[in-house]
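Participant: Let me see the structure of the following:
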Amino acid sequence: MTQDFSPAELNQLFENLESRLAYQEHWLDTLDQAVVQQEKRLAKLEQLSALMRERLREQHQAFQAGDHQGESRPEDEVPPHY
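Facilitator: Below you'll find the predicted structure:
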C-alpha cells in the first residue's frame, strides 16, 4: 500500500527527518563527550587506587619488618578519660 504525497508533504517529511537527525547527532556528540570525561576520570581513579595500594603495601611491609618498634601507635594509646 503506497501513499501519494504532494511535494509540500514530502518536503515537510524530509525537514522533519533532517531535524530528528540533527537532534540525534547532537545527543551522540554530547554522550561521546561524557564518555571521554568518564574515561579520564576512571583513569585518574585507577592511578590513585594503584598509588594507595602501593603505599598500603609499603606500610604493611614496614610493620611486618619491625620498623614500628619504639613508635607509639594511636590504637595503643589510652584515651585521656581513662
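Participant: Please count neighbours and contacts with C-alpha atoms only from this point.
Facilitator: OK.
Participant: Can you pull up the most central residue in the chain?
Facilitator: In the chain, the residue lying closest to the centroid (C-alpha atoms, centre = their mean) is Gln38, at 3.7 Å.
Participant: The helix or strand harbouring Tyr23: how far from the chain's middle?
Facilitator: Secondary structure assignment for Tyr23, by DSSP states H and E: helix 7-65. Remark: helix 7-65 is offset 7 Å from the chain centroid, using C-alpha atoms, centre = their mean, to the nearest Å.
Participant: One more, so I can put them side by side:
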Amino acid sequence: MSLEARLDALESRVAFQDDWLETLDRLVREQASELEKLTRLNQLMRERLSEQRQAIDELGGDVPRPEDELPPHY
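Facilitator: Predicted coordinates:
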C-alpha cells in the first residue's frame, strides 16, 4: 500500500470519526435537554403532590389516606 493510499485511508477514517463525534455530541445535548425537562416536571409533580397532601391534612384527620388503608385481603 502506497503512502498516498494510506494517507487517503486515514483522512477518510478521520472524516468519518469527526462526523460520528458530531452526531454523538448532538445526541448528548438533546438528551441533556430532555433530562432537564423531565427533572423540572418531576419537581413540579412533587410540589403539587405535597400541596395535595397538605390540603387533605387540612380537611381533617378523618379522611382516610390511601397509603394508610389496608389492602382488601387483610
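Participant: Report the TM-score for the pair.
Facilitator: The TM-score (TM-score structural alignment, normalised by the length of the second structure) is 0.78; 61 aligned residues with a C-alpha RMSD of 1.6 Å.
Participant: circling back: the residue nearest to the centre of the first structure corresponds to which position in the second structure?
Facilitator: Following TM-score structural alignment, the counterpart assigned to Gln38 of the first structure within the second structure is Gln31.
Participant: What's the separation between the residue nearest to the centre of the first structure and Asn16 of the first structure?
Facilitator: From Gln38 of the first structure across to Asn16 of the first structure, the span is 33 Å (C-alpha to C-alpha, to the nearest Å).
Participant: The first structure: which residue goes with Gln54 of the second structure?
Facilitator: So Gln54 of the second structure corresponds to Gln61, using TM-score structural alignment.
Participant: can you count the residues close to that match?
Facilitator: 12 (other C-alpha atoms under 10 Å).
Participant: repeat for Leu21 of the first structure
Facilitator: 12.
Participant: Just give me the match in the second structure for Asp29 of the first structure.
Facilitator: By TM-score structural alignment, Asp29 of the first structure lines up with Glu22.
Participant: Oh, that last question was meant for Leu10 of the first structure, not what I typed.
Facilitator: So, by TM-score structural alignment, Leu10 of the first structure is matched to Leu3.
Participant: count of residues packed around its match?
Facilitator: Around Leu3 of the second structure there are 8 residues (other C-alpha under 10 Å).
Participant: before we move on, what about the one 5 residues further on?
Facilitator: The burial metric for Asp8 of the second structure, expressed as a neighbour count using other C-alpha under 10 Å, is 12.
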